[in-house]
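Chemist: how does the following fold in three dimensions:
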Amino acid sequence: MLNSLKLELEQRKANGLLRQRRLLDSPQAEHIVANQKPYLSFCSNDYLGLANRPELIAVMQKAAGDSGVGSGASNLITGHHRYHDTLEKQLASFVEMPAALLFSTGYMANIGVLGALTGRGDAIFADKLNHACLNDGGYFSYADFHRYPHNDVAALEKLLKASTAKHKLIAADAVFSMDGDIAPIPEYLALCEKYDAYLYLDDAHGFGVLGAHGQGSLNHFNIKSPRIIVMATLGKAAGVAGAFVAGEQVVIDYLIQKAKSYVYSTPAPPALSATLSASVHLIEQGDDLRANLFALIAYLKANLKLKKWKLLESDTAIQPLVIGGNEESLAVSEYLQAQGILVPAIRPPTVPAGTARLRISLSAAHTLDDVKQLVAAIHQAESVL
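Modeler: Below you'll find the model as predicted:
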């Protein structure tokens, strides 16, 4: 087995697909120290620049003193702390849903929810560009798992119409992590109402950024429905860690009983929930942060003029620059790194073959000069590579 693992790693390296970690020696921010060198970073999902906010650090320090550094037991034994409970109620109110439930990660949330709500005899309908955890959740659920072309409402309707499943669940990213585009959520809800289905949305990249006061993708479309269940992560725009699922009270009550990744795991330390409560207040009051972020997005889109490479259409903080080949994408990323700018190269299987890209992530913590520096460096890279 060890020999086969070695051969596969060597083949991945030959194909330009070997992933490597950077060692961060600073807080997560727009300017970081990685591998002992300073960089201007466009790698982070810290869309509002909250990961290193002094007031959140102070809250976490105090909360750790009050509640300790670990939860110590599963939620259904003695691990469910007052800080957890307060945050769940706050999140439900913020996204205007009846109830919410915390999970330690978004991956655990998606696997737990899909596995709990669907099973044999049911059907899940998933966008082909969904995040890997939605796919894994679908596979592990034992439900029939159908995939439709990206954002293709007509193809999805054909699948729903042909299905005889007892329960039908559409599962989709709200904002797609590698393309930055937004799912046609109103059209999906209309299909749910027409075919007696439910909609499960992964709003990891919309929460905190889209909608009034950062309430997320549902608010962005001004949509409410008991047929919708939404998940959002808390380690991106919220700047901390974890995830939550929100929906009807009966859904949350059922997940507490049946979601295995909730029932059989120890919750995140209570101090994180206390910190997240403060973070949600900052998100709610952060219209100026979002205004700056969207101004930077508009500047990048208006000023990045390319001949060989293509900036995909996106109105979100995720701005994908499609290069094409794996080796060429790595070369562009390495060229920018030599200029002191970090932008990650994303390659298959994360994105389809032939669409390797740089994933530019903008943050409200960036300045206009930061983005100007990035634009100039990409123009220069295209002229020499």
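Chemist: for the rest of this, base every contact and every neighbour count on C-alpha atoms.
Modeler: OK.
Chemist: show me where the stretch 151-300 of the chain has helices.
Modeler: 153-162, 185-195, 217-220, 249-258, 260-263, 270-284, 287-303 (DSSP state H, counting those that start in this stretch).
Chemist: could you dump these into TSV and include distance to Ala356 and mean neighbour count?
Modeler: Below are the helices of the stretch 151-300 of the chain laid out as TSV (distance: least, CA to CA, whole Å; neighbours: other CA atoms under 10 Å):
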stretch	distance to Ala356	mean neighbour count
helix 153-162	26	15
helix 185-195	27	17
helix 217-220	27	21
helix 249-258	37	16
helix 260-263	32	20
helix 270-284	32	22
helix 287-303	19	17
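Chemist: including distance to Ser361, could the ones you listed go into CSV?
Modeler: Listed next are the helices of the stretch 151-300 of the chain as CSV, based on distance: least, CA to CA, whole Å:
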stretch, distance to Ser361
helix 153-162, 28
helix 185-195, 23
helix 217-220, 18
helix 249-258, 32
helix 260-263, 29
helix 270-284, 18
helix 287-303, 10
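Chemist: out of the ones you listed, which is closest to Arg21?
Modeler: helix 270-284 (24.9 Å; CA to CA).
Chemist: how far does the closest one sit from the chain's center?
Modeler: Computed by CA atoms, centre = their mean, to the nearest Å, the chain-centroid distance of helix 270-284 equals 18 Å.
Chemist: would you do the same for the sequence below? I want to compare the two.
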Amino acid sequence: MDIFEKCYADDYIKEMIRNGQYPYFLPLSENEGNVASYKGKKLIMCGSNNYLGLTTHPKVREAAIEAIRKYGTSCTGSRYLNGSIELHETLEHEIADFVGKKAALVFSTGMQVNLGTISALIGRGDYAVLDKDSHASIYDGVKLSYGKLERFSHNDMDHLERVLQSIPEDAGKMIIVDGLFSMEGDLAPLDLLVPIAKRYGARLMVDDAHGIGVTGGGHGTSAQFGLTDEVDLIMSTFSKSFASLGGFIAGDTDVVQYIKHHARSMIFSASIQPASTAAALAALRIMVAEPEWNAKLIHNGEKMRKGFRDLGFNIGNSVTPIIPILIGDNDKTFEMAQGLFENGVFVNSVISPATPPGRQLLRTSYMATHTEEQLDQVLDTFKVVGKKVGLI
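Modeler: Model prediction:
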């Protein structure tokens, strides 16, 4: 059998492309924060992870430019050997302080953080216990380890306890959850999860890729629950609120030191480039000095959740500026997205396997930089298209 045979199949994606319904990989000519442009058409961007809108902040832009002037465009090597610069360590120290941990380690991408951290810590005979809705990078990190994978139903603490009871008492265990779940905008119940982890001798890692900058006054989901000291590891990316590219893991000094010397995705990858490092550092300093960005983001999220509910849309259990429009059908999801796009609103279509069958949705997300007028226009457009499609 030809291993490429599956590539030539006449599948669902090719049918969507032929019908002009394919909503992915759209090459935007402009993406200035809350407004994007596609082939000359202006769109209100409601599908970005740029939660604080800092990609266009003058201080972030200037920091990236200045880093290129000083360091060039690349560090041309791994952190382990020749690719570390002072800027990396400055960022690590300030991030650790921001999230309330002793130490932090920066990686070139958020994906690499999870691949490297999880595969370094979960060894043969150990167990990784994941929320079923955990991000793909968490699952892939477990696959790269020599440990065993167990899952529990999304935010179901009773099921988590049953899973932990089934694991040998003397086995190493780490529970890994998203702090803020990226598709449906709900939070991991850390207030319930922490006592369970302690009861069963399990360590706890929180992937807060979407939570930092958003929850806990920007300090993350652990801070939201007042449990920073009780969470063992906090992970996040720079590609969202930090307006850059890269990621970090933060925790106790010895644990971070161990990851630093065993995470293959860091040791065998080129280090985060100077411009991205400087941009993330500038964004972090803005978060610290200007908390009004987070306050405006929270306001915009509250406005949109109320607006969608008042219109009759199903937004699930969202409590954040990530707001799903639950549809439950592939064709209607694409029809709704296309109607919104044609009327000047950009959203993300999410179908299986990215979400379970029956939970197909439009993922919408909002920024601190969205204006009241833009948000009102988005709600008006959803009302018109939603009625046309038959969702409300």
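Chemist: quick revisit: which of the helices of the stretch 151-300 of the first structure sits closest to Leu102 of the first structure?
Modeler: In terms of CA to CA, the element of those nearest to Leu102 of the first structure is helix 260-263, at 8.3 Å.
Chemist: mind giving me the packing neighbours of that closest one?
Modeler: Applying 3 or more CA pairs under 8 Å, 6 or more residues apart in numbering; DSSP states H and E, one finds that helix 260-263 of the first structure contacts helix 106-117, helix 249-258.
Chemist: what's the closest of these to Ile318 of the first structure?
Modeler: Smallest distance to Ile318 of the first structure across these (CA to CA): 18.2 Å, for helix 106-117.
Chemist: mean distance, the closest one to its aligned residues in the second structure?
Modeler: Helix 106-117 of the first structure differs from its equivalent in the second structure by a mean of 0.6 Å after superposition (mean CA distance after the TM-score superposition for the first structure).
Chemist: can you check which part of the second structure stretch 293-304 of the first structure sits on?
Modeler: The counterpart of stretch 293-304 of the first structure in the second structure, using TM-score structural alignment, spans residues 297-308.
Chemist: what's the matching stretch in contact with?
Modeler: 51-52, 214, 314-315, 318, 320-323, 366-370, 375, 379 (CA atoms under 8 Å, 6 or more residues apart in numbering).
Chemist: I'd like the distance from it to the chain centre, please.
Modeler: Remark: stretch 297-308 of the second structure is offset 19 Å from the chain centroid, using CA atoms, centre = their mean.
Chemist: how close does it sit to the first structure?
Modeler: Superposing on the first structure and averaging over aligned pairs (mean CA distance after the TM-score superposition for the first structure), stretch 297-308 of the second structure comes out at 1.7 Å.
Chemist: give me the buried positions along stretch 138-153 of the first structure.
Modeler: In terms of neighbour count (16 or more other CA atoms under 10 Å), stretch 138-153 of the first structure has its buried residues at 138-148, 150-151, 153.
Chemist: so which of these are in strands?
Modeler: The members of these that map onto strands under DSSP state E are 144-148.
Chemist: picking up where we left off before, for the buried residues of stretch 138-153 of the first structure, which one is nearest Arg347 of the first structure?
Modeler: When those are compared for distance to Arg347 of the first structure (CA to CA), His150 wins out at 18.0 Å.
Chemist: what sits against that closest one?
Modeler: 127-129.
Chemist: which ones among those map onto strands?
Modeler: Per DSSP E, strands hold the following members of the contacts of His150 of the first structure: Asp127.
Chemist: run through the strands of the first structure in chain order.
Modeler: Using DSSP E, the strands of the first structure run over residues 31-34, 37-41, 99-103, 123-127, 144-148, 168-173, 197-202, 228-233, 243-247, 310-311, 318-324, 341-342, 345-346, 356-361.
Chemist: hmm, back to that, so which of the helices and strands packed on helix 260-263 of the first structure gets nearest Ala268 of the first structure?
Modeler: Taking those one by one with CA to CA, helix 106-117 is closest: 12.0 Å.
Chemist: where does the closest one end up in the second structure?
Modeler: Residues 110-121 of the second structure are matched to helix 106-117 of the first structure when aligned by TM-score structural alignment.
Chemist: could you list the buried residues of the matching stretch?
Modeler: 110-121.
Chemist: now for Ser383 of the first structure, how many residues are close by?
Modeler: 11 (other CA atoms under 10 Å).
Chemist: which position in the second structure pairs with Ala172 of the first structure?
Modeler: So Ala172 of the first structure corresponds to Val177, using TM-score structural alignment.
Chemist: so who does its match touch?
Modeler: For Val177 of the second structure, the contact set (CA under 8 Å, 6+ apart) comprises 130-131, 134, 188, 205-207.
Chemist: which member of the residues you listed is positioned nearest Gly328 of the second structure?
Modeler: Within these, the smallest distance to Gly328 of the second structure is 19.9 Å, found for Ser134 (CA to CA).
Chemist: for the aligned partner of that closest one in the first structure, give me its contacts.
Modeler: By TM-score structural alignment, Ser134 of the second structure lines up with Asn130 in the first structure. Neighbour list for Asn130 of the first structure: 172-173, 176 [criterion: CA under 8 Å, 6+ apart].
Chemist: out of those residues, which one sits closest to Gly72 of the first structure?
Modeler: Nearest member of the contacts of Asn130 of the first structure to Gly72 of the first structure, counting by CA to CA, is Asp173, at 32.5 Å.
Chemist: burial of the counterpart of Ile322 of the second structure in the first structure, as a residue count?
Modeler: Aligned counterpart of Ile322 of the second structure in the first structure: Ile318 (TM-score structural alignment). When neighbours are counted by other CA under 10 Å, Ile318 of the first structure registers 27.
Chemist: repeat that for the one 4 residues further on.
Modeler: Neighbours of Val322 of the first structure under the rule other CA under 10 Å: 21.
Chemist: how far away is it from Gly137 of the first structure?
Modeler: 28 Å (CA to CA, to the nearest Å).
Chemist: of the contacts of His150 of the first structure, which are reproduced in the second structure?
Modeler: Checked against the second structure using both residues aligned by TM-score structural alignment, their matches' CA atoms under 8 Å, the contacts of His150 of the first structure keep these contacts: 127-129.
Chemist: dump those residues to CSV, plus distance to Ala271 of the first structure and neighbour count.
Modeler: CSV is the format used below for these (distance: CA to CA, whole Å; neighbours: other CA atoms under 10 Å):
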residue, distance to Ala271 of the first structure, neighbour count
Asp127, 36, 23
Lys128, 37, 16
Leu129, 34, 22
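Chemist: show the buried residues in the contacts of stretch 297-308 of the second structure.
Modeler: By neighbour count, with 16+ other CA under 10 Å, the contacts of stretch 297-308 of the second structure hold 51-52, 214, 314-315, 318, 320-323, 366-370, 375 as buried.
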